[in-house]
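Peer 1: Fold the stuff below for me.
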Amino acid sequence: MPLLFIIAGEAGQGIQTVEVLLPKIFKKAGLNVFSYKEYMSRVRGGSNSTLIRVSDIPVRAFKQKADFALFLSNDVSHLKRISNRLSSDSILVVDEEFPGIDDTLKVLRIPLLKTASALGNKIYANSVMIGFATALLGVDLENTLNIVKQYFSKKSKEVIFQNLEAVKSGYENGLASKKKLSITKLKQNKQICDQFLLSGAEAVAFGALAGGCNFISSYPMSPSTGVLVQLAKLSDNFDLIVEQTEDEIS
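Peer 2: Prediction:
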């Protein structure tokens, strides 16, 4: 049975890191994944979220109701924004000081921001939640740490260390919380590890090349930026010219 996670946070809080890393971690563990970005048109602030479905059978589509909702900050707009996607079975995972939650909802409170702040920056809350989510599904910790370390490999040793420590702390909280819950055990399949994991932007880029695209001129703006970036990465190996325009109306 597929499980659906919604991870919500403010723009600039590192939610993109979560939506990149969790699918990679779950897939490397032998699980099927499907993810979907949901964000507001803001540089910073607001409530952005990403949907991640995890299963031991193929999952290829959006689903409305969440099994778990994980909030990276104490902004109550996260709860207001996804309230219609919660059911009586949904479980909220929030910071210990998250305000204004209805008593009828199932809630797990963890020292999310305290842990992140102790490591030097509240932004590490995203790595804490990565550890938490992987522990809930029984994903091997070393597998998780290796993927996180590789992702941050170009950062300083301090940043790498702090993110790994955040993952470990989240993982410990996840194991402790798992004992209180009845979670569907997903069967991990090693064959899934060798399958391709593509974002929609990557798929569109490859499709454009397959269709004969040899020139693209565009101004980067979400959600199309990923297509431009991917085509730029491929341009050296294909007969393709990629140009970034100077502004939005060029």
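Peer 1: C-alpha only now, for contacts and for neighbours.
Peer 2: Fine.
Peer 1: contact partners of the longest helix along the chain?
Peer 2: With secondary structure taken from DSSP state H, the chain has its longest helix at helix 157-178. Residues outside helix 157-178 that contact it (Cα atoms under 8 Å, 6 or more residues apart in numbering) are 108, 110, 112, 115-116, 119-120, 124-125, 127-136, 141, 145, 148-149, 152-153.
Peer 1: Also this sequence, please, to line up against the first:
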Amino acid sequence: MISTAFSATPAHNNHPGIPSSPLTLCDDREIQSVLDLLTFIQEPELTDLRVLELACGLGPVTLPMAAAGHRILATDLHVDTLGMLSTRLDGLCPIRPDIADRVEIGQADMTDFHLEERFKAVCIPDGAITTLDPEQRRQAIHLAVAHLAPGGRLILSAEHVRPEAPSQASFTARPGIVLTEQIDHSHHRRRVTLTRGQETRTSDLFLVTPQDLLRDFEDCGMTVDYRHFIPDARRPHHTNIVFGTLKPR
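Peer 2: The predicted structure follows:
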């Protein structure tokens, strides 16, 4: 595992107990969708290539991909988050060295990066795309597609908040962790605050619809051949969407 830097924009975390990656609720169903999409890649010229993961966070999708046998270049903007992921991988070395050996960590801004390498898949997991404004989102998708080998796949998840969602709500995301959400539908924004004990962290996110993403994929010449809508039983107006798209040869 080699740490590299592709764009140096250090992050600052005022709450050391809470990582500075986006506030998201990745679950097993999203992870399984990502793994299923990677199994679709059977072409001999692609199977030996790596997966580029953007906004990897603490590795909720990184580690299952590596455990499934894929080699990953896991990137994130936040150096503190990458440090915590590196610690997780170090802890795996004695018991699962195969997983740790398949992951390389690097710092990258998903709206502004360039690599010479081409990948069999680019994964933007866990709703990270909603941290970007519309222009940044389109730029990130464009860059992701540009880094795919022909025939490669862009795998992207996003949380869709329907217009009827209340403007404010709270729920227990996990034991001891309360998530409060404020939604401004007219400006397509939402603010999510996570509270754990005395620690809080707030993320300002954008509302993104499936139609927004479909237009972005079309603008990049990508074919959508997979979509998985995962309702959130705890928040009835929220749906996690996983899209799989294919880059033409």
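Peer 1: What does the TM-score come to for these two?
Peer 2: After superposition, the two chains reach a TM-score of 0.28 (TM-score structural alignment, normalised by the length of the second structure), with 115 aligned residues with a Cα RMSD of 5.7 Å.
Peer 1: circling back to that earlier point, buried ones among the contacts of helix 157-178 of the first structure?
Peer 2: 110, 112, 115-116, 119, 124-125, 127-136, 141, 145, 148-149, 152 (16 or more other Cα atoms under 10 Å).
Peer 1: Select from those every entry located in strands.
Peer 2: residue 110 (DSSP state E).
Peer 1: Next step: the buried ones among the contacts of helix 157-178 of the first structure restricted to helices.
Peer 2: 112, 115-116, 125, 127-136, 141, 145, 148-149.
Peer 1: any idea which helix or strand carries residue 229 of the first structure?
Peer 2: Taking DSSP states H and E as the criterion, the element that holds residue 229 of the first structure is helix 225-234.
Peer 1: what packs against that helix?
Peer 2: In terms of contacts (3 or more Cα pairs under 8 Å, 6 or more residues apart in numbering; DSSP states H and E), helix 225-234 of the first structure is packed against helix 200-210, strand 241-244.
Peer 1: okay if I get those as TSV plus distance to residue 52 of the first structure and mean neighbour count?
Peer 2: What follows is those, written out as TSV (distance: least, Cα to Cα, whole Å; neighbours: other Cα atoms under 10 Å):
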stretch	distance to residue 52 of the first structure	mean neighbour count
helix 200-210	14	16
strand 241-244	31	15
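Peer 1: burial count for residue 28 of the second structure?
Peer 2: 11 (other Cα atoms under 10 Å).
Peer 1: do the one 3 residues further on as well
Peer 2: Residue 31 of the second structure: 19 surrounding residues under other Cα under 10 Å.
Peer 1: Just to be sure, it is in a helix?
Peer 2: Yes - judged by DSSP: H, G, I helix; E, B strand; the rest coil, residue 31 of the second structure forms part of a helix.
Peer 1: how much space between it and residue 39 of the second structure?
Peer 2: Residue 31 of the second structure is 13 Å from residue 39 of the second structure, where distance means Cα to Cα, to the nearest Å.
Peer 1: same check, this time on residue 195 of the second structure
Peer 2: Counting by Cα to Cα - residue 195 of the second structure and residue 39 of the second structure are separated by 37 Å.
Peer 1: out of these two, which sits in the more crowded spot?
Peer 2: Taking other Cα under 10 Å, residue 195 of the second structure and residue 39 do not tie; residue 195 has more neighbours (18 against 10).
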